[in-house]
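Enquirer: Structural data only, the sequence is not supplied:
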């Protein structure tokens, strides 16, 4: 009999926090994340977190073979985010204000957080990306849509994957 591994729904189980700095990107503390700007509910479900990646091939053609081989080449990662904004309530417009063009920091993307949870805990899984924020581009008007900004987050350091929050301050 075929046994399927358990799957975890992604809808509603992701969070994103912006941090100006961290002591160790591979061991972000609960204190650091709590002090950050939680922009999770500003990001849109469609297009809110849009990572892309690519890896080039190094051609490895040998004189003694009619077959060309490959070796892994350079890696490239990119990130675009999309979020809502509200100019009428600037104090409730944290994403737009925190992510102004030229701002540097760390975007921390949490995975598999219970959808009813609005706090973080030691052991929560994340990936973290050091970024410099690009220009904020207001999206065009669409039927049945809210005002949104699309923005490139220029990746400025290694993309840290599958780490867990740690205790400490």
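Expert: Nice, thanks for sending it over. All of these numbers come straight from a predicted model, not from anything done at the bench.
Enquirer: only C-alpha atoms for contact and neighbour calcs from this point on.
Expert: Fine.
Enquirer: ok, and what's touching stretch 24-36?
Expert: Among residues not part of stretch 24-36, those counted as contacts by Cα atoms under 8 Å, 6 or more residues apart in numbering are 17-20, 22, 120-122, 128, 160, 163-169.
Enquirer: quick one: the nearest residue to residue 100 once chain neighbours are set aside from residue 56, how far?
Expert: Nearest residue to residue 100 in three dimensions, chain neighbours excluded: residue 133, at 6.7 Å (Cα to Cα, 6 or more residues apart in numbering). As judged by Cα to Cα, to the nearest Å, residue 133 and residue 56 stand 25 Å apart.
Enquirer: neighbour-wise, which of the two wins?
Expert: Higher neighbour count among residue 133 and residue 56: residue 133, with 21 against 12, using other Cα atoms under 10 Å.
Enquirer: thought residue 82 was touching residue 147?
Expert: No - assessed by Cα atoms under 8 Å, residue 82 is found out of contact with residue 147, at 10.3 Å.
Enquirer: Which one of the two is surrounded by more residues?
Expert: residue 82 (24 against 14).
Enquirer: helix, strand or coil for that one?
Expert: The three-state label given to residue 82 by DSSP: H, G, I helix; E, B strand; the rest coil is strand.
Enquirer: Strands along the protein, start to end?
Expert: 15-19, 37-38, 49-61, 68-84, 104-111, 125-138, 148-155, 160-164 (DSSP state E).
Enquirer: Now do the contacts for residue 136.
Expert: 100-101, 149-152.
Enquirer: 6 Å - rerun?
Expert: Residue 136 makes contacts with residue 151, as judged by Cα atoms under 6 Å, 6 or more residues apart in numbering.
Enquirer: Please apply the same query to residue 138.
Expert: Taking Cα under 6 Å, 6+ apart as the test, what residue 138 contacts is 148-149.
Enquirer: what's the distance between it and residue 32?
Expert: Residue 138 is 30 Å from residue 32, by Cα to Cα.
Enquirer: Next up, a structure to set beside the first:
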């Protein structure tokens, strides 16, 4: 069997909160760079995106088996980020906490498998989630840690999944 290469996760993920995207299935690089890059605010395990797909039961009179079909999907996003509220870093380095006040509306854009520093460009594959921020909850403090906050981001519409960044503005 051929050895299959892999891409490290650390340092190869970018996450941004964008104010507007005309088409979640064809976002432009200009749209994606118009927001707040929250990648360096998120903790190492602080970007939790999941999908749960329901099952449609398909029973038939002629069979002793119950078949299944794909049902509705529920996309969920939870983020955990560094919170510098009231610290000496507050004024310059608290964008994630300020942007994620309860009720704030954004598009969360994620990109994997390119170095974090690489700018959004046409043809890159991204995911675009229209979201509304939930209540920012303080993460309980612990020794040898930093101050963190967690927020549920409610997905409010159909996301663009694995879509190419469009050329143009």
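Expert: That came in fine, so what should we check first? For clarity, every value in this text was computed on a predicted model and none was experimentally measured.
Enquirer: Which one, of the strands of structure 1, ends up nearest to residue 6 of structure 1?
Expert: strand 104-111 (15.5 Å; Cα to Cα).
Enquirer: compared with structure 2, how much does that closest one deviate?
Expert: Its aligned residues in structure 2 lie a mean 0.7 Å from strand 104-111 of structure 1 after superposition (mean Cα distance after the TM-score superposition for structure 1).
Enquirer: by how many degrees do that strand and strand 148-155 diverge?
Expert: 110 degrees (axes from the mean of the first three to the mean of the last three Cα atoms, to 10 degrees).
Enquirer: Would you check the span in structure 2 matched by strand 104-111 of structure 1?
Expert: The alignment of strand 104-111 of structure 1 onto structure 2 (TM-score structural alignment) spans residues 105-112.
Enquirer: Please enumerate residues in contact with that stretch?
Expert: 12-19, 126-132.
Enquirer: go with 8 Å
Expert: Residues outside stretch 105-112 of structure 2 that contact it (Cα under 8 Å, 6+ apart) are 9, 12-21, 32, 125-133.
Enquirer: ok, back up a step: and of the strands of structure 1, who's closest to residue 5 of structure 1?
Expert: strand 104-111 (17.9 Å).
Enquirer: how near is residue 12 of structure 1 to residue 152 of structure 1?
Expert: 23 Å.
Enquirer: Which of these two has more residues huddled nearby?
Expert: Neighbours were counted for residue 12 of structure 1 and for residue 152 using other Cα under 10 Å; residue 152 has more, 19 against 16.
Enquirer: circling back: now which of the contacts of stretch 105-112 of structure 2 would you call buried?
Expert: 12-21, 32, 125-133 (16 or more other Cα atoms under 10 Å).
Enquirer: Quick check, central residue of structure 1?
Expert: residue 109 (4.6 Å; Cα atoms, centre = their mean).
Enquirer: contacting residues around the closest residue to that residue other than its chain neighbours?
Expert: Residue nearest to residue 109 of structure 1 in three dimensions, not counting chain neighbours: residue 16, with 4.6 Å by Cα to Cα, 6+ apart. Residue 16 of structure 1 makes contact with 38-40, 107-110, according to Cα under 8 Å, 6+ apart.
Enquirer: Check structure 2 for me, the residue farthest from its geometric middle.
Expert: Largest centre distance within structure 2, by Cα atoms, centre = their mean: residue 62, 44.7 Å.
Enquirer: which one of the strands of structure 1 lies closest to residue 3 of structure 1?
Expert: Residue 3 of structure 1 lies closest, by Cα to Cα, to one member of those: strand 104-111, at 24.3 Å.
Enquirer: got the angle between the closest one and strand 15-19?
Expert: Using the same axes, to 10 degrees: strand 104-111 of structure 1 against strand 15-19 is 160 degrees.
Enquirer: number of nearby residues for residue 102 of structure 1?
Expert: When neighbours are counted by other Cα under 10 Å, residue 102 of structure 1 comes out with 13.
Enquirer: Correct me if wrong: it contacts residue 133.
Expert: Yes - at 5.3 Å, residue 102 of structure 1 counts as touching residue 133 under the criterion of Cα under 8 Å.
Enquirer: circling back: ok, the residue nearest to the centre of structure 1 to residue 69 of structure 1 distance?
Expert: 36 Å.
Enquirer: Could you do residue 165 of structure 1 as well?
Expert: In terms of Cα to Cα, residue 165 of structure 1 sits 41 Å off from residue 69 of structure 1.
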